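K.L.:
The sequence isn't on hand, but the structure is:
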């Protein structure tokens, strides 16, 4: 089996990948993650997932490189990482009582053969009606400023949801393990 490399500095993605009980290392790709003009959200996350994997091929020949990227979509608006309390509050106020779809792009690149599998795994949540006070309490407790749409689903963010819908709950956190196992199997990797 080729060594696995996670092209990410995300602690959330590293924690998810450990669930597969496969040895891996991680490295952060240096990448401009800006959206292209008029780029649809699905195309954006698939492109960035693949580019993250490709960015590490020269430094890591002979690896299976996993790239992933995520955005939250509210109506026609893409919600990225808020980075600030104020932006996070705006995102959550807008999402209150609404349906938000998380799109997670996933790429598995064999840096030996150049074979790259790319997919997008959607996961939808219906938000509770949120008061400004409850949003501010959540933000102070979780500080989800590095999470798409200001949702930290692996923590208190789950309390913001009325319901969830999707085939792979791990995609909500940023690394769809069910789809990743399919990709690894295609590369001949047996997951315990």
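P.N.:
Thanks, I have the structure now. A quick note: this is a predicted structure, and the numbers were derived from the prediction, not measured.

K.L.:
Every contact and neighbour count from this point should use C-alpha atoms.
P.N.:
Fine.

K.L.:
which one's the longest helix in the protein?
P.N.:
When the chain is parsed with DSSP state H, its longest helix is helix 41-54.

K.L.:
and it, what does it pack onto?
P.N.:
strand 64-74, strand 99-110, strand 116-127 (3 or more CA pairs under 8 Å, 6 or more residues apart in numbering; DSSP states H and E).

K.L.:
Following element in sequence after the first one, please.
P.N.:
This means strand 64-74. Downstream of strand 64-74, the next assigned helix or strand under DSSP states H and E is strand 77-79.

K.L.:
can you give me the offset of that following strand from its chain's centre?
P.N.:
Here the centre of strand 77-79 is set off from its chain's centre by 14 Å, with CA atoms, centre = their mean, to the nearest Å.

K.L.:
show me what contacts residue 61?
P.N.:
111, 112 (CA atoms under 8 Å, 6 or more residues apart in numbering).

K.L.:
that older thread, switch the helices and strands packed on helix 41-54 over to JSON lines, and while doing so, append distance to residue 159 and mean neighbour count to every line.
P.N.:
Below are these laid out as JSON lines (distance: least, CA to CA, whole Å; neighbours: other CA atoms under 10 Å):
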{"stretch": "strand 64-74", "distance to residue 159": "17", "mean neighbour count": "26"}
{"stretch": "strand 99-110", "distance to residue 159": "15", "mean neighbour count": "27"}
{"stretch": "strand 116-127", "distance to residue 159": "9", "mean neighbour count": "20"}
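
K.L.:
hang on, residue 124 packs against residue 99?
P.N.:
Yes - using CA atoms under 8 Å, residue 124 is in contact with residue 99, at 6.9 Å.

K.L.:
how near is the residue sitting furthest away from the middle of the chain to residue 156?
P.N.:
Distance from the C-alpha centroid of the chain, by CA atoms, centre = their mean, peaks at residue 133 (27.6 Å). Using CA to CA, to the nearest Å, residue 133 is found at 15 Å from residue 156.

K.L.:
dropping in the other structure now:
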């Protein structure tokens, strides 16, 4: 099997990709992730997934490279990582009784041929009506300060939700595995048949 490279140093994406039980290496893309003028959230994440994959392609001349990016969107606004408790609390209170859509892009880039496929997968999180005390307690307990949307769905953050809507729960954490297995199959890699 060809070398598989995850163009990311995200511990979350690495843990998700490990679920496929395939050998892979990680490489840090080091790109500017700032949005371009007039760029929609969908265009932003698609461009960044392709850019991340291309960035590490020179280091891996005959590999399949996985690039991915994610933004959270609420009422048309792109949400950043909160960075501190005050911002996290403010974000979560804003979401109370409403929903946030996460757009996660996925690019599978063939560094030998320079061909690639890219998709953007939506996943929506519907929040319960939340009190300031609930939100403050949650933020203090889980410290989701480096997470888009100010929560960790794989942890205590699930208690914030009314329901989830999407095809693949891995998408919410940062890497749509169902779609990735299809992109790998397009490259001749059957994940189930490739198990050690």
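P.N.:
Here it is on my side, so go on. What you see is a predicted model, and the numbers here were worked out from it, not measured in a lab.

K.L.:
about what we covered before: let me know the angle separating the longest helix of the first structure from strand 116-127.
P.N.:
130 degrees (axes from the mean of the first three to the mean of the last three CA atoms, to 10 degrees).

K.L.:
Please work out which residues outside helix 41-54 of the first structure touch it.
P.N.:
The contact list for helix 41-54 of the first structure (CA under 8 Å, 6+ apart) reads 7-8, 29-31, 33, 35-36, 65-71, 73, 78, 103-109, 116, 118-120.

K.L.:
Please repeat the previous calculation with a cut-off of 7 Å.
P.N.:
7, 29, 31, 33, 35, 65-70, 78, 103-107, 109, 118-120 (CA atoms under 7 Å, 6 or more residues apart in numbering).

K.L.:
Then stretch 6-22 of the second structure?
P.N.:
Contacts of stretch 6-22 of the second structure (CA under 7 Å, 6+ apart): 24-29, 52-53, 56, 65-67, 170, 173-175, 191, 195.

K.L.:
Out of those residues, name the ones that lie in strands.
P.N.:
25, 26, 65, 66, 67 (DSSP state E).

K.L.:
How much space separates residue 189 of the second structure from residue 118 of the second structure?
P.N.:
For residue 189 of the second structure, the distance to residue 118 of the second structure - CA to CA - is 17 Å.

K.L.:
actually residue 29 of the second structure, sorry about that
P.N.:
As for residue 29 of the second structure, its distance to residue 118 of the second structure is 17 Å (criterion: CA to CA).

K.L.:
Residue 183 of the second structure now?
P.N.:
Counting by CA to CA - residue 183 of the second structure and residue 118 of the second structure are separated by 9 Å.

K.L.:
Overlap in contacts, those two.
P.N.:
By CA under 7 Å, 6+ apart, residue 183 of the second structure and residue 118 have these common neighbours: residue 108.

K.L.:
picking that back up, tell me which element the residue farthest from the centre of the first structure is part of?
P.N.:
With DSSP H and E as criterion, residue 133 of the first structure is part of helix 132-142.

K.L.:
Give me the mean deviation of that helix from the second structure.
P.N.:
Helix 132-142 of the first structure differs from its equivalent in the second structure by a mean of 1.4 Å after superposition (mean CA distance after the TM-score superposition for the first structure).

K.L.:
what sits up against the helix or strand that that helix is followed by?
P.N.:
Per DSSP H and E, the first helix or strand lying C-terminal to helix 132-142 of the first structure is strand 161-166. If you take CA under 7 Å, 6+ apart as the criterion, strand 161-166 of the first structure is touched by 122, 123, 124, 125, 126, 127, 128.

K.L.:
Repeat that for stretch 98-106 of the first structure.
P.N.:
Stretch 98-106 of the first structure is contacted from outside by 42, 45-46, 49, 67-74, 118-127, 171-172, 174, using CA under 7 Å, 6+ apart.

K.L.:
one more time with 8 Å
P.N.:
Against stretch 98-106 of the first structure from outside (CA under 8 Å, 6+ apart): 41-42, 45-50, 66-75, 118-128, 171-172, 174-176, 180.

K.L.:
Could you do stretch 81-94 of the first structure as well?
P.N.:
Against stretch 81-94 of the first structure from outside (CA under 8 Å, 6+ apart): 79, 130-132, 135-136, 139, 143-150.

K.L.:
Determine how far that stretch lies from the middle of the whole chain.
P.N.:
Worked out by CA atoms, centre = their mean, stretch 81-94 of the first structure lies 18 Å from the chain centre.

K.L.:
Can you list the buried residues in that stretch?
P.N.:
81, 82, 85, 88, 89, 91, 92, 93 (16 or more other CA atoms under 10 Å).
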